[in-house]
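Student: Sequence first, predicted model second:
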Amino acid sequence: MSTAPYAVQTATARGRLHPEAEAPTRSPWQRDRDRILHSAGFRTLQYKTQVFLNHEGDFFRTRLTHSLEVAQIARSIARRLGLEEDLTEGLALAHDLGHTPYGHAGEEALARAMQPWGGFDHNTQSLRLVTLLERRYFAFDGLNLTWEMLEGLAKHNGPVDHPTPYVAQYAARHELELGSHASAEAQVAALSDDIAYHAHDLDDGLRAGLLHIEELDSLPVVGAALAAARAAAPAQGASNADPRLRHETIRRVINTLAMDLIGQTQRNLARLAPRSADDIRHAARPVVAYSPAMAEANLAIRHFLYARLYRHWRVNRMARKARLTVESIFTILSSDMTLLPDGTREPALAAREADDMAGACRVVADYIAGMTDRCAMEEYRRLTDLSSPG
């Protein structure tokens, strides 16, 4: 399928940090996507928190199912806009690779613990994972992804004016043009992330009983989707408890947000008339965007979710326990690195003995960030419970 001139093109691709012969059956972006899918970091997402901890129910989203839903939305939008679909999908699949166990609660705890040693954030950790921490190839550390994939990951939230130490260090080796916008493919992946989590967090909140469907009537976009879902119900109607009403509403929310994004982006493209992917990167503002009215509605949905779901007392309790677990593991292991397992203990001790405490603590942070929810719970037990085997 041909792509638009402003899409990332194979002919002008900027290659990989470590040159490799191209695959005979796959494009560079398909190869990147496949490396992400086969990575250990991607597999661990199946047991990492989105909003609800993994053990709270089998039907709530995890970071893995969230990433798959983002990829589906992103690929559909990319197709309508004439973009490189495989690159867009790969970026969507990889965007949360750096998340800690317990989602944002775990990240907050690890960021606080690492504050004296260079900090921690999951976007930087995603880049660390694909450029350093995955150890699958003799020729290089990381996955040796294309420049275009790494650029999109580094700029997931837009141009990077104040890069973290690792991002700056990596960009010095493999210039990612941090001050410019990312490709249109990366912009689509980033906003598809918003669409997916707004829709499925509403869905999971309703399923968990923390949100009630009557609350959605006055919410922009969502209220209209709910009214349309009720109108589509059989003649006898649908009760608020009918799961089909929830599903019909959520799919309409996704469709409304996606179609607005496509329409506004097409208008932006018509005004800019870009002739290359670099024209997108050097535009004055992001090209992929919602209409002003939809951006305002999207913000209202976000505020609603923060007030009614993310700060719900039940979610707050689990988040507090999650932070305590991550903080405790870090405190114990950073104060006695001989407790670390084989393969992690040696580099941590070597860094400490070289008087590089920041490097030693980074090894501990990488170890914790790679854990799943249940792995972190088990590690906490092993470190604190005498009845648990070491």
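Tutor: Everything's here; your move. Numbering: from 1, shown residues only.

Student: rest of the way, CA atoms for contacts and neighbours
Tutor: Fine.

Student: Tell me which residue lies nearest the centroid of the chain.
Tutor: Nearest residue to the geometric centre of the chain (Cα atoms, centre = their mean): Asp96, 2.7 Å.

Student: With adjacent residues omitted, what lies nearest to that residue?
Tutor: Among residues not flanking Asp96 along the chain, Ser126 sits closest, at 6.7 Å (Cα to Cα, 6 or more residues apart in numbering).

Student: now do Ala190
Tutor: Among residues not flanking Ala190 along the chain, His156 sits closest, at 5.9 Å (Cα to Cα, 6+ apart).

Student: A helix includes the one you found, no?
Tutor: No: using DSSP: H, G, I helix; E, B strand; the rest coil, the secondary structure at His156 is coil, not a helix.

Student: Next, the contact list for it, please.
Tutor: His95, Asn123, Ala182, Ala186, Gln187, Ala190 (Cα atoms under 8 Å, 6 or more residues apart in numbering).

Student: By neighbours, which of those wins?
Tutor: Most neighbours among these, by other Cα atoms under 10 Å: Ala186, with 32 neighbours.

Student: And for the residue lying closest to it once chain neighbours are set aside, the neighbour number?
Tutor: Leaving aside its chain neighbours, Ala186 sits nearest to Gly152 (4.9 Å; criterion: Cα to Cα, 6+ apart). Residues lying near Gly152 (other Cα under 10 Å) number 29.

Student: Next: the one 5 residues further on.
Tutor: The tally of other residues near Asn157 (other Cα under 10 Å) stands at 15.

Student: Isn't it up against Val188?
Tutor: No: the criterion here is Cα atoms under 8 Å, and Asn157 misses it with Val188 at 11.4 Å.

Student: thinking again about what came up before, do you know how far the residue nearest to Ala190 is from Tyr306?
Tutor: Counting by Cα to Cα, to the nearest Å, the gap from His156 to Tyr306 is 21 Å.

Student: and stretch 380-390, which residues are buried?
Tutor: Tyr380, Arg381, Leu383 (16 or more other Cα atoms under 10 Å).

Student: in what helix or strand does the first one lie?
Tutor: Remark: Tyr380 resides in helix 373-384, with elements defined by DSSP states H and E.

Student: Second structure for comparison follows:
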Amino acid sequence: MDRVPDKAFETIGFGQEGRAVFATDPAHSRGRLAEERESRTRTPYQRDRDRIVHSTAFRRLKHKTQVFFSHESDHYRTRLTHTIEVAQIARALARALRVDEDLSEAIALVHDFGHTPFGHTGEDVLNECMAAHGGFDHNAQALRVVTKLERRYAEFDGLNLTWETLEGLVKHNGPLRDAETGADLAGPVPQTILNYCELHDLEIDRHAGLEAQLAAIADDVAYNTHDIDDGLRAGLLTFEMLADVRLARDIIAEVDGLYPGLDDNRRGHETTRRLMTRMVEDVIVQTQANIARLAPQSAGDVYRAGETIARFSDEMAELEAELKAFMFKNMYRHPDVMRVRAQAEDVVRDLYAKFIAAPGEMGGRWAGQMERLDEDAVARRVSDYLAGMTDTFALAEHRRLFDRTPELR
């Protein structure tokens, strides 16, 4: 893929220019479910960001798995470091396109709040366990966390985030229902989302604002690049293997041409940072082209566009799909990773069964008033408790409750 010419970036923002007409305007936020007096020193989206960062759920991300379990090395990404990288990219994209940086950052920081311990492994098992009770979806769980489960404020449960941050959280990957037919687009919409929409309609049949779209594609850029870095560090990937992937091959050749004989650590970093730059620049150029074609004159026009505006070019999308396929085959489904995943599955499955049979073992407020709950509500409370666990706490609870706990190595 040829390098984008400098002229393509002559009109991007650097944080000094005015807001674009299609940006989400914090002065016209649709507000919060529980009415509050607005801050005199922060916009609504800055306030959202601050509440997210100060939440318990945010701190827990430090000890939740991204790909490799955190105890294997202090150098691998965790869910928290991944989230920070996504937020950094989202903010850079928002700045370049002159939309609200704080809103993009807030959505990026909150987007993984619903993830379970042990990465997608925990989510898959919990969804299986909850099949008869509405299933488990990490986006819906994130909504539960920020609207119900966080308990910090005197006047409301959750964080009472703005409509724009919540709709970005729920719809950053696109609409959940077809605007014309009302049909669900990616399986049944989780009941948690439907219940909240009855109180505060998130318009799940429309696209989210550009700020949320940028947070979503920042997530793709972040994990595509940092997972390569972690894979090289773990020895699951090699430069020779990456040479089979067109996007990586071209960049490795560029690095080797500039710095022959570079040690593997620097070679890996130079490769991944150039890969990130290539993808970010592609998003900026393609999104600018889409904006020029659609000519949105307001944030509402972005919602009504009927397509995702912030995206890769067709060429980059093809290269990125090839990279993803390579990563699934060689890293995410590597026998060593799958072996540890199987052990983690057993931990989550054991804990779920134990807490369903003996909910009092959860302790504290989680175990209170269980006799008033029906079967579905008990299962959802157990699911909430498990989903909030860090890897380390889940393993500690398993050791407390069972005679033998895997080491996850």
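Tutor: Nice, thanks for sending it over. Worth saying up front: this structure is predicted, and the values here are computed from it rather than measured.

Student: how about the residue nearest to Ala190 of structure 1, what's its partner in structure 2?
Tutor: Matched to structure 2 by TM-score structural alignment, His156 of structure 1 sits across from His172.

Student: ditto for His95 of structure 1
Tutor: Match for His95 of structure 1 (TM-score structural alignment): His111.

Student: State whether its match and Ala142 are indeed in contact, as I suppose.
Tutor: Yes: the pair His111 of structure 2 / Ala142 is scored as a contact, 7.1 Å apart, by Cα under 8 Å.

Student: list residues touching both of the two?
Tutor: Any residue near both His111 of structure 2 and Ala142 by Cα under 8 Å, 6+ apart counts here, and that gives Leu169.

Student: show me the contacts for the aligned partner of Ala360 of structure 1 in structure 2.
Tutor: By TM-score structural alignment, Ala360 of structure 1 lines up with Val378 in structure 2. Residues in contact with Val378 of structure 2 (Cα under 8 Å, 6+ apart) are Ile356, Met370.

Student: 7 Å instead?
Tutor: Applying Cα atoms under 7 Å, 6 or more residues apart in numbering to Val378 of structure 2 gives the contacts Met370.

Student: which SSE is it in?
Tutor: Secondary structure assignment for Val378 of structure 2, by DSSP H and E: helix 375-387.

Student: And for Ala216 of structure 2?
Tutor: Ala216 of structure 2 belongs to helix 210-234, assigned by DSSP H and E.

Student: Next, the buried residues of that helix.
Tutor: If you call a residue buried by 16+ other Cα under 10 Å, then helix 210-234 of structure 2 has these buried ones: 210-219, 221-234.

Student: before we move on, the earlier item: ok, the contacts of His156 of structure 1 in structure 2: which stay?
Tutor: Counting by both residues aligned by TM-score structural alignment, their matches' Cα atoms under 8 Å, structure 2 reproduces these contacts from the contacts of His156 of structure 1: Ala182, Ala186, Gln187, Ala190.

Student: Quick one: map the second one onto structure 2.
Tutor: For Ala186 of structure 1, the aligned residue in structure 2 is Ala212 (criterion: TM-score structural alignment).

Student: Contacts only, for that match.
Tutor: Under the criterion of Cα under 7 Å, 6+ apart, the neighbours of Ala212 of structure 2 are Ser104, Ile107, Gly168, His172.

Student: can you count the residues close to Thr192 of structure 2?
Tutor: 17.

Student: Structure 1: which residue goes with that one?
Tutor: Using TM-score structural alignment as the criterion, Thr192 of structure 2 maps onto Tyr166 of structure 1.

Student: mean distance, the strand or helix carrying its match to its aligned residues in structure 2?
Tutor: According to DSSP H and E, Tyr166 of structure 1 maps onto helix 165-173. By mean Cα distance after the TM-score superposition for structure 1, the fitted helix 165-173 of structure 1 averages 0.4 Å away from its aligned residues in structure 2.

Student: which helices and strands does that helix pack with?
Tutor: Here helix 165-173 of structure 1 touches no other helix or strand, going by 3 or more Cα pairs under 7 Å, 6 or more residues apart in numbering; DSSP states H and E.

Student: Relative to Pro220 of structure 1, which of the kept ones among the contacts of His156 of structure 1 is nearest.
Tutor: Ala190 (21.4 Å; Cα to Cα).

Student: before we move on, back to that, which residues does the residue nearest to Ala186 of structure 1 contact?
Tutor: Contact analysis of Gly152 of structure 1 by Cα under 7 Å, 6+ apart lists Leu91, Ala182, Ser183, Ala186.

Student: mind listing the helices for the stretch 301-409 of structure 2?
Tutor: With DSSP state H, counting those that start in this stretch, the ranges of helices along the stretch 301-409 of structure 2 come out as 314-327, 335-357, 375-387, 391-401.

Student: so where is stretch 273-288 of structure 1 in structure 2?
Tutor: Aligning stretch 273-288 of structure 1 against structure 2 (TM-score structural alignment) gives residues 295-310.

Student: for stretch 127-146 of structure 1, same thing?
Tutor: With TM-score structural alignment applied, stretch 127-146 of structure 1 matches the range 143-162 in structure 2.

Student: Could you list the buried residues of the matching stretch?
Tutor: Buried residues in stretch 143-162 of structure 2, counted by 16+ other Cα under 10 Å: 143-147, 149-151, 157-162.

Student: Aligned to Gln30 of structure 1, what sits in structure 2?
Tutor: Following TM-score structural alignment, the counterpart assigned to Gln30 of structure 1 within structure 2 is Gln46.

Student: one step back: between the buried residues of stretch 143-162 of structure 2, which is closest to Val21 of structure 2?
Tutor: Thr162 (20.4 Å).

Student: Make sure Asp96 of structure 1 is indeed in a helix.
Tutor: No: assigned with three-state DSSP, Asp96 of structure 1 falls outside any helix and is coil.

Student: Show me which positions of the longest helix that structure 1 contains end up buried.
Tutor: In structure 1, taking DSSP state H as the definition, the longest helix is helix 243-272. Within helix 243-272 of structure 1, the residues scored as buried using 16+ other Cα under 10 Å are 245-250, 252-254, 256-258, 260-266, 268-269.

Student: picking up where we left off before, tell me how far the helix holding Val378 of structure 2 lies from the chain's centre.
Tutor: 22 Å (Cα atoms, centre = their mean, to the nearest Å).

Student: mean offset of it relative to structure 1 (after superposition)
Tutor: Here helix 375-387 of structure 2, set against structure 1 after superposition, deviates by a mean of 0.6 Å using mean Cα distance after the TM-score superposition for structure 1.
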